[in-house]
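Peer 1: Just a sequence and a predicted model for now, questions to come.
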Amino acid sequence: MMNFTITVPASTANIGPGFDSAGMALNRYLTLHVREHDEWVFETRSKHLPPAEDAEQHFIYQIAERLASEYGAALSPCKVIVKSDIPLARGMGSSASAVVAGIELANQLCSLNLDLDRKLEWATKFEGHPDNVAPALFGGFIVTAATKKTDQVEYFRTDELQVDLVLYVPDFELKTETARKVLPDTWSMADSTAASGIGNVMIAGLISGDYELAGRMMEADLFHEPYRASLIPNYEKIRLKAKEMGAYGTVISGAGPTMISFAPKGSGPAIAKGMQVELPDYTVEVMEVDKKGARAETFQEN
């Protein structure tokens, strides 16, 4: 077996009204260094991850084992060194990155030769929705739809967004389950129509380059942000101050509590500097879109 490294980017999802469908890969990463070994061992090297459990209890191993079993294959024992600069429960797709890493681990060890579309189908099945796993797999900005009629995940992807991204990461967690509990179980036809229209116009604005329009639509979401805003300290302050500093629009990243601004190209550093003063307890940084997505590369032992 060749030694190999799996790299999976973080992601932001929803982007306001793109609820459970729009996402973007970010330049923070989960990395697995995989070596042949006589037994399964996971070793964690990151402040963002808890100490490694027994291999069979590790989430990434469990995903890999589930996928291998679907193909009647067995995982060869390995030592896996796990590194990550993606904080947990912050709305940056940490779970989706782990799911994608587990799929790629099985793909490599079992020589499954899965293409990206098949990986996306499995990742969506394991994660429950495609908005984070799709950008983690493909990179770039991606809009997805899991269609019940065909049982396939349809998607549109682009690398062409000309914006700066400013991320506001607080020093506390918000579990996705908690953020989902505040959402209504149903929406009326009128509310759903209005919310879908806002989402459609936002996507059109982003794709066409009308970022001011897209920013207005981001901040007009009806699907989830009105319900989750109370769970996000400084929600209104961040949106207001970022807008004053020139951002097109600011939204909750994923389920939160991180937030993200879309801003004119070149303005990100100044906005981040100003917002860091406003939010001294946050990590405020300019992010880039990861355009490569998940990848596996072999390496030689020193």
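Peer 2: Arrived safely, thanks for sending. Residues are numbered from 1 along each chain as shown.

Peer 1: use CA for all of it now, contacts and neighbours both
Peer 2: OK.

Peer 1: which residues touch D159?
Peer 2: Contact analysis of D159 by Cα atoms under 8 Å, 6 or more residues apart in numbering lists 140-141, 291.

Peer 1: at 10 Å instead, please
Peer 2: Contact partners of D159, counting by Cα atoms under 10 Å, 6 or more residues apart in numbering, are 24, 139-142, 207, 289-292.

Peer 1: Return the list of helices and strands in contact with whichever strand or helix holds K237.
Peer 2: Secondary structure assigned from DSSP states H and E places K237 in helix 235-244. Applying 3 or more Cα pairs under 10 Å, 6 or more residues apart in numbering; DSSP states H and E, we find helix 235-244 packed against strand 249-252, strand 259-264, helix 268-278.

Peer 1: sorry, back to before: who wins on neighbours among the contacts of D159?
Peer 2: M24 (33 neighbours; other Cα atoms under 10 Å).

Peer 1: and the nearest residue to M217 once chain neighbours are set aside, how many neighbours?
Peer 2: Taking Cα to Cα, 6 or more residues apart in numbering as the measure, M217 lies nearest to M202, with 5.2 Å between them; neighbours along the chain are not counted. Look at M202: counted by other Cα under 10 Å, it has 28 neighbours.

Peer 1: Please report how far Y71 lies from A123.
Peer 2: Note on Y71: its distance to A123, by Cα to Cα, to the nearest Å, is 15 Å.

Peer 1: so the helix holding K237 versus helix 268-278, what angle?
Peer 2: 140 degrees (axes from the mean of the first three to the mean of the last three Cα atoms, to 10 degrees).

Peer 1: Can you tell me what sits against helix 235-244?
Peer 2: Contacts of helix 235-244 (Cα under 10 Å, 6+ apart): 166, 168, 215, 219, 225, 228-230, 234, 247-252, 257-263, 271-272, 274-275, 278-279.

Peer 1: Pull out the buried positions in it.
Peer 2: 235, 238-239, 241-243 (16 or more other Cα atoms under 10 Å).

Peer 1: Quick check: the two most widely separated of the contacts of D159?
Peer 2: I207 and K292 (19.2 Å; Cα to Cα).

Peer 1: can you map out the strands along this structure?
Peer 2: Here the chain has its strands, by DSSP state E, at 4-13, 22-36, 41-44, 78-84, 141-147, 152-158, 163-169, 249-252, 259-264, 283-287, 295-298.

Peer 1: Kindly reformat the ones you listed as TSV containing distance to G91.
Peer 2: Formatted as TSV, those follow (distance: least, Cα to Cα, whole Å):
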stretch	distance to G91
strand 4-13	7
strand 22-36	11
strand 41-44	21
strand 78-84	15
strand 141-147	16
strand 152-158	21
strand 163-169	9
strand 249-252	8
strand 259-264	8
strand 283-287	14
strand 295-298	22
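
Peer 1: quick one, which of these is nearest to E65?
Peer 2: Set against E65 and scored by Cα to Cα, these come closest in strand 78-84, at 12.8 Å.

Peer 1: let's bring in a second one:
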Amino acid sequence: MKLLNIRSVGLSLSLEKGLPLGSGLGSSAASAAAAAVAVNELFGGKLDSRELVLAGLESEAKVSGYHADNIAPAIMGGFVLIRSYDPLELMRLEFPADKELLFVLVSPEFEAPTKKMRAALPLEIAMPHHVWNCSQAGALVASILGGDLAGLGKALSSDKIVEPKRAPLIPGMEGVKKAALEAGAFGCTISGAGPTAVAVVEGEERGEEVGKRMVEAFRREGNLESVAMVKRLDRIGARLVSSVAR
């Protein structure tokens, strides 16, 4: 509302969300993105995507911290690299239009509070691990731009800083990752702070099989029930679907 320079109007929003809370799927960012786009459309659609991200950042800051990891791609679609926060610099990474990218998302019945998962991260990082992860980040960007699914999955699966600390806190996670790779996924890791596991696949049939194996692994290795979804990369981001005249 501040960015729209509207001071004299109050709004009440009602959200119907299909994402579970505390799942590592960016639930709070989904709410912030929906609200920002809806309010912007209501008042004439004057804000561009960067301004919408700024608005969403303020909302995210009150819930999960001031970061654009989720809100930027939720609004802009596809992959977004946050180069800087001061000033805010966003770089959209275009995955080739002629290639398909699917994600298998498996959410177990287990709570992994973001605060707890962040507390598990090391305060200091060994130089070799820092160099390694920087290399994987570069490989990830190159793979996205080149449409290299195998390279993308490999980079996603090669974290030596965050995943090794968080995976032991999610029952069965290591077995789930192994099951996904054995079933043909290009890569698998923890989605956000967890507990959802995400795998990279090509084709819905392969995705369904990978999801089935991951669900079985959560049950076998972690004694947890879980739900699998296969989702395509959304290249558009948050948008107005329909409106009702009052």
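Peer 2: That came through, no problem. Just so you know, these numbers come straight off a predicted model, no measurement behind them.

Peer 1: Drop the TM-score for these two in here.
Peer 2: The TM-score (TM-score structural alignment, normalised by the length of structure 2) is 0.82; 232 aligned residues with a Cα RMSD of 2.5 Å.

Peer 1: coming back round to it: so which of the helices and strands packed on helix 235-244 of structure 1 is the most packed in?
Peer 2: Among those, strand 249-252 has the highest mean neighbour count (mean count of other Cα atoms under 10 Å), at a mean of 27.

Peer 1: on average, how far is that one from the matching bit in structure 2?
Peer 2: Strand 249-252 of structure 1: mean distance to aligned residues in structure 2 after superposition is 0.6 Å, counting by mean Cα distance after the TM-score superposition for structure 1.

Peer 1: which residues of structure 2 does that strand align to?
Peer 2: The alignment of strand 249-252 of structure 1 onto structure 2 (TM-score structural alignment) spans residues 187-190.

Peer 1: Can you tell me what sits against that stretch?
Peer 2: 24-25, 103-106, 149-159, 162-163, 166-167, 170, 173-174, 176-181, 196-201.

Peer 1: same thing but 7 Å
Peer 2: Contacts of stretch 187-190 of structure 2 with the rest of the structure, by Cα atoms under 7 Å, 6 or more residues apart in numbering, involve 153-154, 156-157, 163, 177, 180-181, 196-200.

Peer 1: Tell me the one of these nearest S31 of structure 2?
Peer 2: T196 (18.4 Å).

Peer 1: In this model S23 seems to touch that closest one, though I could be wrong.
Peer 2: Yes. Using Cα atoms under 7 Å, T196 of structure 2 is in contact with S23, at 5.8 Å.

Peer 1: what's the overlap in contacts for these two?
Peer 2: Common neighbours of T196 of structure 2 and S23, using Cα under 7 Å, 6+ apart, are S107.

Peer 1: Looking at the two, which one has more neighbours?
Peer 2: T196 (27 against 24).

Peer 1: what's near enough to touch the more buried one?
Peer 2: Contacts of T196 of structure 2 by Cα under 7 Å, 6+ apart are 23-24, 105-108, 190.

Peer 1: mind redoing it with 6 Å?
Peer 2: Residues near T196 of structure 2 by Cα atoms under 6 Å, 6 or more residues apart in numbering: 23-24, 106-107.

Peer 1: What lines up with N27 of structure 1 in structure 2?
Peer 2: Following TM-score structural alignment, no counterpart is assigned to N27 of structure 1 within structure 2.

Peer 1: which ones are touching N27 of structure 1?
Peer 2: Here N27 of structure 1 is in contact with 288, 290 (Cα under 6 Å, 6+ apart).

Peer 1: What sits closest to T114 of structure 2 if chain neighbours are left out?
Peer 2: A193 is the one closest to T114 of structure 2 (Cα to Cα, 6+ apart), at 5.9 Å.

Peer 1: thought the one you found was touching L25?
Peer 2: No. Using Cα atoms under 6 Å, A193 of structure 2 makes no contact with L25, being 8.6 Å away.

Peer 1: how about the nearest residue to K119 of structure 1, chain neighbours excluded?
Peer 2: I103 (7.1 Å).

Peer 1: The one you found corresponds to which position in structure 2?
Peer 2: Using TM-score structural alignment as the criterion, I103 of structure 1 maps onto A36 of structure 2.

Peer 1: Then M275 of structure 1?
Peer 2: So, by TM-score structural alignment, M275 of structure 1 is matched to M214.

Peer 1: Contact partners for its match?
Peer 2: 176, 179-180.

Peer 1: Dump those residues to JSON lines, plus distance to R220 of structure 2.
Peer 2: Formatted as JSON lines, the contacts of M214 of structure 2 follow (distance: Cα to Cα, whole Å):
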{"residue": "V176", "distance to R220 of structure 2": "9"}
{"residue": "A179", "distance to R220 of structure 2": "11"}
{"residue": "A180", "distance to R220 of structure 2": "14"}
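
Peer 1: one step back: the helix holding K237 of structure 1 vs structure 2, average offset?
Peer 2: Mean deviation for helix 235-244 of structure 1: 0.8 Å (mean Cα distance after the TM-score superposition for structure 1).

Peer 1: Now do that helix against strand 163-169, angle only.
Peer 2: Going by the same axes, to 10 degrees, helix 235-244 of structure 1 makes 150 degrees with strand 163-169.

Peer 1: E51 of structure 2 maps to what in structure 1?
Peer 2: Under TM-score structural alignment, E51 of structure 2 pairs with R118 in structure 1.

Peer 1: hmm, I was thinking of I144 of structure 2
Peer 2: In structure 1, I144 of structure 2 lands on L206 (TM-score structural alignment).

Peer 1: right, and G192 of structure 2 touches G22 too?
Peer 2: No. Under the criterion of Cα under 6 Å, G192 of structure 2 makes no contact with G22, lying 9.7 Å away.

Peer 1: measure V82 of structure 1 to L30 of structure 1 for me?
Peer 2: Distance of V82 of structure 1 to L30 of structure 1, given as Cα to Cα: 7 Å.

Peer 1: Count the neighbours of the nearest residue to G249 of structure 1 once chain neighbours are set aside for me.
Peer 2: Spatial nearest neighbour of G249 of structure 1, excluding adjacent residues (Cα to Cα, 6+ apart): G215 at 4.0 Å. G215 of structure 1: 24 surrounding residues under other Cα under 10 Å.
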